[in-house]
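**Q** only geometry, no sequence info:
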């Protein structure tokens, strides 16, 4: 069979050891009542069927116990955030004490930069990828202004070479070395939201630390998608949302990583709240902040239990499937999509995501040669759910927990018809 045969895709699905996970998600239906081709997990993950039960358990506890739910088994609210330490650590390659679930992504980036962006008159610059997600750019600009620096001087945006769509590893490392002792912070996305490029976070961390800078990552498009080894790579911090590949629902609670070398330190600057204190002495209501050991010291307030319940249901699936198996399927599924899409020809569009599997997650970014917005509308009219980003890119993300090889094949057929 050829890869362009539908039977080829169906054979891959029959051989897929993770194929059964699709049945544990709600798949939206289209205009004819059939399941849509949902290829938008890079923007919002689908709802696990276990979410309703997880939410119901907490609603029932609230209804029946009121405030006593904070200490009632199972999963008392007082320690609810601790449920996530081990499963989330497995997703991002960390130790459980290095991880905490709290707040939202940009809020967490600001809280972490309070601790890890400590500029001086000589060392004040922040290196960030050009074309980073706007919220990241706004965050670092405002941090620079907060410390009295002009963002135009403090922020170094690194863009691809002329005529290229993605950054070269050697150019990133050269920029870090060039900025040298003026560099206070390197803050990169793990995966660029627009191009889908997966960065070499280990090499970036090593180069940043060699230059004397702190290093952090925004893993919004990497957590639950790309292989991560945060503890071993050793960045100072990272933050991520959970509503994309981690399927926690719109605006779901976010996550934080702080490397263990910073844990337990009382001298590190941070914004403080009572939930960051030792849980064993928290209710002593002492007048001085005593940070707990772990990333939980960066918490401000108690856990938002209801949003966290949906994340708990999703992380149970990640634990069951395992990140290694998910990555193996992702490489195969996205590789299949890449082969099919590039077989259409280069006249209609260009795939700007790197072709090498180790330089991308599951997202492919398709740069239309003509009217990309019109092409996206044609895809949507055919019940394909993907997204469009100006100036002319359509982002497609086959997610290994719930997408199939037949999904990929059907997308290719619709794309081929839409550009013909």
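**A** Cool, got the structure. Please read all numbers here as calculations on a predicted model, not as lab measurements.
**Q** every contact and neighbour count from this point should use C-alpha atoms.
**A** OK.
**Q** quick check: closest non-adjacent residue to residue 344.
**A** Nearest non-adjacent residue to residue 344, counting by CA to CA, 6 or more residues apart in numbering: residue 416, 6.5 Å away.
**Q** show residues contacting whichever strand or helix holds residue 406.
**A** Using DSSP states H and E, residue 406 sits within helix 405-419. With contacts defined as CA atoms under 8 Å, 6 or more residues apart in numbering, helix 405-419 is touched by 4, 6, 9-10, 12-13, 37, 333, 336-337, 340-341, 344, 348, 375, 378-379, 382, 384, 398.
**Q** and the longest strand belonging to the chain, what does it pack onto?
**A** In the chain, taking DSSP state E as the definition, the longest strand is strand 183-189. Counting by 3 or more CA pairs under 8 Å, 6 or more residues apart in numbering; DSSP states H and E, the packing neighbours recorded for strand 183-189 are strand 125-129, strand 214-218.
**Q** quick one: which of the ones you listed is nearest residue 101?
**A** strand 214-218 (14.5 Å; CA to CA).
**Q** can you spell out which helices and strands pack onto the helix or strand just after the closest one?
**A** Downstream of strand 214-218, the next assigned helix or strand under DSSP H and E is helix 230-233. If you count contacts as 3+ CA pairs under 8 Å, 6+ apart, helix 230-233 packs onto helix 201-210.
**Q** buried residues of the helix it packs on, list them for me.
**A** Buried residues in helix 201-210, counting neighbours by 16 or more other CA atoms under 10 Å, are found at 201-202, 204-209.
**Q** ok, second structure coming up, stack it against the first:
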């Protein structure tokens, strides 16, 4: 898996950090402190840390607002009417998309609803949706309300994929098998890119290819995937996707989402959609005329004018991604997460005390490990939290740990190992 021979020592961790090509990027983020000391922040899968440049990016627009008022929509090097456009090439790179296939807009749940208006088109016996069991609650609510809107019950219209008995993860072969089995009933396959609870990175290429063979539309919720794992949505033939920007994209709590719509759909103005002013032909937008004329590409799904301040925060982080490069980010992610797995197994020791429910194969996970503690999980989590860990508890007994390559270090992993070691009563 890795040519590096890991060692649980401070010297090893510092040596790894010294040779890390991304080591300078940690300094580009604010690291929260507790009692005057930096925390061990492994919660970027819930909320990414703030880039130090975010305030200045937003500040430019606050100054412009103060100085120009409404004229800021058309004045200056970046008129507000075009506020979303600088994000497009970087988002396209992160998603493996063409620039016209992506746009930053709205929030994740809103976008998924909008996209399902276009791509969930039940007809006759083809009305069912295939998804994973235990999807994030908002996705469950979205799917249920969409099928109900079309007059179906969730119980009859939603097929949930469940792992084999005694297993935590879905096998790609079984996902493909279920698509084949239900090919005459499925109107849509919609799943997570990376499963929020287990951290499993689904084989999106295989899933999309299988669905496409039967003319079934396929879409993905990439909240835990974008900025975390390599994506090639265009080449994989994915029909649509959406994501949020406040996890791995470090763009601030509740900040702007975005959508991907494949080029094969982007020029089709006959696709049903909910229309809005900003999705209308921008050359005629201010003529204030009747008759919606969708812009080509993903822009044709826009509704409202751009959230300028939110997009400024978004851009501060995206520019860091552009400077770092996703290839280097992924390489460090695999190494850092592998080291965390090594340290957990080395420190806890007794395999009967825990299970890592995230895949061990790097290609099947991002930078998250979900640690299932068989006994005393909540007590350990609260103890570790009191000692400086910021991670995420999920009932009934899972701690999600996300070492983010842009700002987490190998020394962070070592420090967490020492914390675990002390909680085991081992002071070595």
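**A** Structure's in. What do you need? Here the structure is a predicted model, which is why all the values come from computation and not from measurement.
**Q** need the helices and strands packed on strand 183-189 of structure 1 in TSV with mean neighbour count, can you?
**A** What follows is those, written out as TSV (neighbours: other CA atoms under 10 Å):
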stretch	mean neighbour count
strand 125-129	24
strand 214-218	26
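**Q** would you turn those strands into TSV with distance to residue 407 of structure 1?
**A** Shown next, in TSV, are these (distance: least, CA to CA, whole Å):
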stretch	distance to residue 407 of structure 1
strand 125-129	32
strand 214-218	29
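**Q** determine the longest helix present in structure 2.
**A** helix 326-348 (DSSP state H).
**Q** so the next helix or strand after that one matches what in structure 1?
**A** Using DSSP H and E, the helix or strand that follows helix 326-348 of structure 2 in sequence is strand 354-356. Residues 349-351 of structure 1 are where strand 354-356 of structure 2 lands when matched by TM-score structural alignment.
**Q** check stretch 54-61 of structure 2 too.
**A** So stretch 54-61 of structure 2 sits over residues 51-58 in structure 1, by TM-score structural alignment.
**Q** quick one: map residue 202 of structure 1 onto structure 2.
**A** Residue 202 of structure 1 maps onto residue 205 in structure 2, by TM-score structural alignment.
**Q** in contact with residue 42 of structure 1, which residues?
**A** So residue 42 of structure 1 contacts 221, 244-245, 363, 397 (CA under 8 Å, 6+ apart).
**Q** helix/strand/coil for the closest residue to residue 197 of structure 2 other than its chain neighbours?
**A** Distances taken as CA to CA, 6+ apart place residue 370 nearest to residue 197 of structure 2, at 7.1 Å, with adjacent residues excluded. At residue 370 of structure 2, secondary structure determined by DSSP: H, G, I helix; E, B strand; the rest coil is strand.
**Q** neighbours of residue 370 of structure 2, how many?
**A** 24 (other CA atoms under 10 Å).
**Q** what does the one 5 residues further on give?
**A** Each residue near residue 375 of structure 2 was counted by other CA under 10 Å, and the total is 12.
**Q** repeat that for residue 286 of structure 2.
**A** 10.
**Q** need the counterpart of it in structure 1.
**A** Checking TM-score structural alignment: residue 286 of structure 2 goes with residue 283.
**Q** what of residue 303 of structure 2?
**A** Using TM-score structural alignment, residue 303 of structure 2 lines up with residue 300 in structure 1.
**Q** for residue 359 of structure 2, which residues are in contact?
**A** Contacts for residue 359 of structure 2 (CA under 8 Å, 6+ apart) come out as 169, 199-200, 365.
**Q** the stretch 151-300 of structure 1: strands as residue ranges?
**A** Using DSSP state E, counting those that start in this stretch, the strands found in the stretch 151-300 of structure 1 span residues 155-158, 183-189, 214-218, 237-240, 255-258.
**Q** the ones you listed: which one's closest to residue 101 of structure 1?
**A** Among these, strand 255-258 comes nearest to residue 101 of structure 1, with 4.3 Å by CA to CA.
**Q** what helices or strands is the closest one leaning on?
**A** Against strand 255-258 of structure 1 (3+ CA pairs under 8 Å, 6+ apart) you get strand 99-101, helix 105-116, strand 237-240.
**Q** let's see it at 7 Å
**A** Judged by 3 or more CA pairs under 7 Å, 6 or more residues apart in numbering; DSSP states H and E, the packing partners of strand 255-258 of structure 1 are strand 99-101, strand 237-240.
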